[in-house]
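1. Based on what follows, work out the 3D shape:
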Amino acid sequence: MCGRFAQSIAPTDLARAFGTRNAVPNFAPTWNLPPSQSAPVVRHNPKSGERHLDLLRWGLIPHFERDPAHARMLNNARAETVAKLPSFRGAFAARRCIVPAEAFYEWKRDGKLKQPFAIARADGAPLAFGGLWESWTDPANGDITRSFAIVTTDANATMAPIHDRMPLVLEAADWAVWLGEQEGDPKALLRPAADTVLRTWPVSTDVNSVWNNGAELLQPMHDEASEGGPNSA
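-> This is a model prediction of the structure:
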């Protein structure tokens, strides 16, 4: 699963990294973004043929939901069933997106304790999560909510000691196929990242609370060289 991530990359830097062409939205940096909050998402605009960077709410609301008081918000979509389940199959076929991130968090269980870890790309580039987005119209007032879910896969060898699932991490060469900009089979991309793509390091349990939101959350608990921190390979 993926339940919290950091995204403090400047809007203009994200737009440059992902080649978006619309007016760059303004959003504040966050080091502890939970579901229900808005985050920058990269989508393909079929009319202009360009990539756009937009703010969408994390927690996909299926288009068929009718009751806004009980509308489900689906944070993750499993790669194994994303093309089959009614909640996701339409979005997987036509509304795939990329969710940029600086890092994400996962918790390793040790008996009754859970140790949080931060996970980022080993090469220092932004993470590009494979996502799905949906547009939901409130039947009561016509208001539209655009929301997204992050696709998850089995863990690779780097993630397996921490958790058995991980977000779908896309390589730049696969972005165009995932976004629907060029022909290709998106199902072929539903796989764990290569074992050398990610690095992990333990962080403070301060990240457990969504009320804590600062750059210090990404600092390693111990010596970076011995713990695989931000500056180690």
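
2. For the rest of this, base every contact and every neighbour count on C-alpha atoms.
-> Fine.

3. ok, then the element right after the biggest helix by length in the chain?
-> Ranked by number of residues, the top helix in the chain under DSSP state H is helix 11-18. On the C-terminal side of helix 11-18, the closest following helix or strand by DSSP states H and E is strand 30-33.

4. V203 touches D223, doesn't it?
-> No - at 11.3 Å, V203 and D223 do not qualify as touching, with contact defined as C-alpha atoms under 8 Å.

5. Those two: which is more packed in?
-> V203 (21 against 10; other C-alpha atoms under 10 Å).

6. Can you give me the distance of the more buried one to L217?
-> Here the distance between V203 and L217 works out to 7 Å (C-alpha to C-alpha, to the nearest Å).

7. Over to S135?
-> 33 Å.

8. okay, those two: which has more neighbours?
-> Neighbours per residue, other C-alpha under 10 Å: of S135 and L217, the larger number sits with L217, 19 against 16.

9. I'd assumed that one was in a helix, is it?
-> Yes - the assignment for L217 by DSSP: H, G, I helix; E, B strand; the rest coil puts it in a helix.

10. and the closest residue to D206 other than its chain neighbours, which of the three is it?
-> Sequence neighbours aside, N212 is the residue nearest to D206 in space, at 6.5 Å (criterion: C-alpha to C-alpha, 6 or more residues apart in numbering). Using three-state DSSP, the structure places N212 in coil.

11. What of W175?
-> With three-state DSSP as the criterion, W175 reads helix.

12. and it, what is it in contact with?
-> I98 (C-alpha atoms under 8 Å, 6 or more residues apart in numbering).

13. now it: how far from P34?
-> 24 Å.

14. for R16, same thing?
-> Separation of R16 from P34 (C-alpha to C-alpha) stands at 25 Å.

15. residue ranges of the helices in this protein, please?
-> Assigned helices in the chain, in chain order: 11-18, 89-94, 175-179, 224-227 (criterion: DSSP H).

16. Now show me the structure for the sequence below, then we'll compare the two:
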Amino acid sequence: MPGRLSIYDDKVFKIDASTIIENDMVGKLNPRYNIPPTTPIPALLNNGNYLYTHFGYLPSWASSKTSMNMNARSESIFEKKTFRDSFKYRRCIIPINGFFEWAKEDKEKTPYFVSDIKNDYLALAGIWDEYFDVDLNMKIVTVALITCDANEKLGKIHHRMPVVLEKKDFNTWLNNDDLKEVNKLFNIYPNDKIQIHEVSAEVNKVLFDMPSCIKKIKKVEENTKEKQEIGQLSLF
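-> Purely as a prediction, here's the structure:
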């Protein structure tokens, strides 16, 4: 159930979704490595607009921002009044390069970065709505990620993960009115299509937004092994 995302390169996504994007309002992407809730994130809406949206879903009828949701469960999305209409009529794709999850180890929480095995993008299934922001005195587009059970690899860290869409399913997700067909896309993403590595605790800081956020942290045993290997090589 990710609450922090990373999107620093959307070039391949734009190519893959070129037949669906009708209005590119994002233009040149502003790279972000540690995106928390309530901040802008690009999304492709089912009206053809690719634009920056508010990460944190608010239905149009919400009385305040206290009802904001970052995630919607795939198992109950059609049953919940909050999400039901958006699932029917306002679906979107949220492209990311990866997301963060925290593993509970003793009393500490260790951050991990989850990304595509080929270091490409992950296309997350989402929903959107327009909400009138009284502070801005304007309507804003708000989005939520849809989640499902985690695959075995990620399940060692967290029991939920985002629903990830394949390129071939983009059009079905955005434009198919047959919800039975849409529901078939709520699949657990395969273990062999993601990679996970530990990152610096600096990512815990909401304002820390640097490429080092996603850099792999070498554990003590890895460093020891490297030293041993170097020592063995020096004998010859």
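
17. more neighbours, R16 and P34 of the first structure?
-> More neighbours sit around P34 than around the other of R16 of the first structure and P34, counting by other C-alpha under 10 Å; the figures are 19 against 12.

18. Could you tell me which residues within stretch 195-213 of the second structure count as buried?
-> Using 16 or more other C-alpha atoms under 10 Å as the burial criterion, the residues of stretch 195-213 of the second structure that qualify are Q195, I196, E198, V199, S200, V203, N204, D209, C213.

19. What's H54 of the second structure aligned with over in the first structure?
-> Residue pairing (TM-score structural alignment): H54 of the second structure is matched to R57 of the first structure.

20. so how far is A71 of the first structure from that match?
-> R57 of the first structure sits 14 Å away from A71 of the first structure, taking C-alpha to C-alpha as the criterion.

21. Looking at the two, which one has more neighbours?
-> Set side by side, R57 of the first structure and A71 show unequal neighbour counts under other C-alpha under 10 Å, the larger going to R57 at 22 against 16.

22. my guess is that one meets I150, correct?
-> No - with contact defined as C-alpha under 8 Å, R57 of the first structure does not reach I150; the gap is 11.5 Å.

23. re the thing from before, would you agree the residue nearest to D206 of the first structure is in contact with P34?
-> No - distance between N212 of the first structure and P34: 11.2 Å, which falls outside the contact criterion (C-alpha under 8 Å).

24. Quick one: map V206 of the second structure onto the first structure.
-> Structural alignment (TM-score structural alignment) places V206 of the second structure against V210 in the first structure.

25. so what's its match up against?
-> Residues near V210 of the first structure by C-alpha under 8 Å, 6+ apart: N32, L33, P34.

26. For G19 of the first structure, grab the count of nearby residues.
-> Here the number of neighbours of G19 of the first structure (other C-alpha under 10 Å) works out to 14.

27. ok, now which ones touch it?
-> For G19 of the first structure, the set of contacting residues under the criterion of C-alpha under 8 Å, 6+ apart consists of R51.

28. Distance of it relative to F64 of the first structure?
-> Here G19 of the first structure is placed at a distance of 32 Å from F64 of the first structure (C-alpha to C-alpha).

29. quick one on the thing from earlier: separation between the match of H54 of the second structure and P167 of the first structure?
-> Applying C-alpha to C-alpha, one obtains 17 Å for the distance of R57 of the first structure from P167 of the first structure.

30. Could you do N45 of the first structure as well?
-> The separation that N45 of the first structure has from P167 of the first structure, given C-alpha to C-alpha, amounts to 24 Å.

31. Check E65 of the first structure too.
-> Using C-alpha to C-alpha, one obtains 25 Å as the distance from E65 of the first structure to P167 of the first structure.

32. Give me the more crowded residue out of these two.
-> The neighbour comparison of E65 of the first structure against P167 (other C-alpha under 10 Å) goes to P167, with 27 against 15.

33. aligned partner of that one in the second structure?
-> If you follow P167 of the first structure across to the second structure using TM-score structural alignment, you land on P162.

34. Find the nearest non-adjacent residue to its match, please.
-> Distances taken as C-alpha to C-alpha, 6+ apart put T147 closest to P162 of the second structure, at 4.2 Å, once the chain neighbours are dropped.

35. Now do the same for that neighbour: its match in the first structure.
-> With TM-score structural alignment as the matching criterion, the partner of T147 of the second structure in the first structure is T152.

36. Correct me if wrong: that match contacts A79.
-> Yes - using C-alpha under 8 Å, T152 of the first structure makes contact with A79 at a distance of 5.7 Å.

37. In terms of neighbours, single out the busier of the two.
-> Comparing T152 of the first structure with A79 by neighbour count (other C-alpha under 10 Å), the higher total belongs to T152, at 25 against 21.

38. which residues sit in contact with V99 of the first structure?
-> When contacts are taken as C-alpha under 8 Å, 6+ apart, V99 of the first structure is in contact with A39, P40, V41, V42, A128, F129, G130, G131, I150.

39. ok, now with 7 Å
-> When contacts are counted by C-alpha atoms under 7 Å, 6 or more residues apart in numbering, V99 of the first structure touches P40, V41, V42, A128, F129, G130, G131.

40. How about L60 of the first structure?
-> Applying C-alpha under 7 Å, 6+ apart, we find L60 of the first structure in contact with M73, L74, N75, W133, E134, S147, F148, A149.
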